[in-house]
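Engineer: okay, predicted coordinates and the sequence, questions at the end:
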Amino acid sequence: MKNLDPISHVITANVHTVSIDQKLSTVRKMMAENQIHHVPVVNDRKLVGLISATDMLKLNIASAKTNTKLLDELIDQQYTIEQVMQKNLVTINIRDSMRKAAHILSNGLFHSLPVIDDDRNLIGIITSTDLIRYLAKSY
């Protein structure tokens, strides 16, 4: 793997997103149906936050026996997307290298980086899994 390869080689460009005015249950459904762990929150195309599966688990309102309709009602009654999303995000620019992405993700504090352009428009997302898959293909 060339450590200066652009992250455009590995990002997920067609990212599932939500806006602040949507219901939090939308995020839960999106994660479950698409087997994803990170959902960027956008205003138009501008990145304003991110909700991870860990953020959803911290809500601590679900039990294994709760049906999803009841769970979604509880989530939407108690929380909004804005309350749950992470706002102070570490991001990476589309022109940055995989080396930079690997360096940031290697600290282990989080497992995804929203990829933005110079105007803070969301371009995609890169995860630690994306980097590992790229590395596996390279060897």
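Structural biologist: Cool, got the structure.
Engineer: please make it C-alpha for all contacts and neighbour counts, starting now.
Structural biologist: Noted.
Engineer: measure stretch 53-61 end to end?
Structural biologist: Stretch 53-61 has an end-to-end distance of 14 Å (criterion: C-alpha to C-alpha, to the nearest Å).
Engineer: ok, now stretch 25-44?
Structural biologist: Stretch 25-44 has an end-to-end distance of 20 Å (C-alpha to C-alpha).
Engineer: okay, pairing it with this:
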Amino acid sequence: MSRGEMALRDIMVTELLTVFEDETMQRPALFFKEFPFHHLPVLNRDVHLVGMLSSTDLAQISSGFSLFEMQDRAQYDDAIFQSTLVKDVMSKQIFSMHPQQTIAEAYDQFRQGTFRAIPIVDGDQVVGLVTPLDIIEALLNS
């Protein structure tokens, strides 16, 4: 088997944090602050994948960088996060793959530049996540 034929199930991250589309941005903001993740799968209440949320999405609604000091930045961000729903910020255009698909297939998708993380779905359950870094690490370690 060539390295490109390696299955996604062998390289995917399986310890996932997920969020619900109808919750506020408070919990995702905490996740991005506390954990080294840059992407969160978004689920509906039936636990089906409906979108992806990235740390970039969060940055776009926060007070962000300013040349001027903003003393109330944390309070401002907290107010925004409390009043904004995940579904209003997430990427609704999602692409998923199956655990048995190969890293070569995932690479082809990443090469197109549309996605930075691909949720791995088995049936209707999110079972993992793959990023370009996961592919690089798998190739270097094989």
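Structural biologist: That came through fine. Quick caveat: nothing in here was measured; it's all calculated off a predicted structure.
Engineer: now the TM-score, please.
Structural biologist: In this superposition the chains share a TM-score of 0.86, using TM-score structural alignment, normalised by the length of the first structure; 136 aligned residues with a C-alpha RMSD of 1.9 Å.
Engineer: residues near Ser128 of the first structure, how many?
Structural biologist: 18 (other C-alpha atoms under 10 Å).
Engineer: meant to ask about His16 of the first structure, not that
Structural biologist: When neighbours are defined as other C-alpha under 10 Å, His16 of the first structure has 17 of them.
Engineer: what's the closest non-adjacent residue to it?
Structural biologist: Leaving aside its chain neighbours, His16 of the first structure sits nearest to Val39 (6.2 Å; criterion: C-alpha to C-alpha, 6 or more residues apart in numbering).
Engineer: which strand or helix spans that neighbour?
Structural biologist: Following DSSP states H and E, one finds Val39 of the first structure within strand 38-43.
Engineer: list the helices and strands that strand packs on?
Structural biologist: On a contact count with 3 or more C-alpha pairs under 8 Å, 6 or more residues apart in numbering; DSSP states H and E, strand 38-43 of the first structure meets helix 24-34, strand 46-52.
Engineer: mind putting those into a markdown table with distance to His111 of the first structure?
Structural biologist: Listed next are those as a markdown table, based on distance: least, C-alpha to C-alpha, whole Å:
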| stretch | distance to His111 of the first structure |
| --- | --- |
| helix 24-34 | 15 |
| strand 46-52 | 9 |
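Engineer: could you find the closest non-adjacent residue to Ser142 of the second structure?
Structural biologist: In space, and not counting its chain neighbours, Ser142 of the second structure is closest to Arg3: 7.5 Å by C-alpha to C-alpha, 6+ apart.
Engineer: one step back: helix 24-34 and the strand holding Val39 of the first structure, what's the angle between them?
Structural biologist: If you take axes from the mean of the first three to the mean of the last three C-alpha atoms, to 10 degrees, strand 38-43 of the first structure sits at 140 degrees to helix 24-34.
Engineer: next, the angle strand 46-52 makes with strand 38-43 of the first structure.
Structural biologist: Using the same axes, to 10 degrees: strand 38-43 of the first structure against strand 46-52 is 150 degrees.
Engineer: need the strands for the second structure, in chain order.
Structural biologist: 19-20, 39-43, 49-54, 118-122, 125-130 (DSSP state E).
Engineer: can you list those strands in JSON lines and add mean neighbour count and distance to Gln60 of the second structure?
Structural biologist: Compiled in JSON lines, the strands of the second structure are given as follows (neighbours: other C-alpha atoms under 10 Å; distance: least, C-alpha to C-alpha, whole Å):
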{"stretch": "strand 19-20", "mean neighbour count": "24", "distance to Gln60 of the second structure": "18"}
{"stretch": "strand 39-43", "mean neighbour count": "24", "distance to Gln60 of the second structure": "14"}
{"stretch": "strand 49-54", "mean neighbour count": "22", "distance to Gln60 of the second structure": "10"}
{"stretch": "strand 118-122", "mean neighbour count": "21", "distance to Gln60 of the second structure": "21"}
{"stretch": "strand 125-130", "mean neighbour count": "21", "distance to Gln60 of the second structure": "23"}
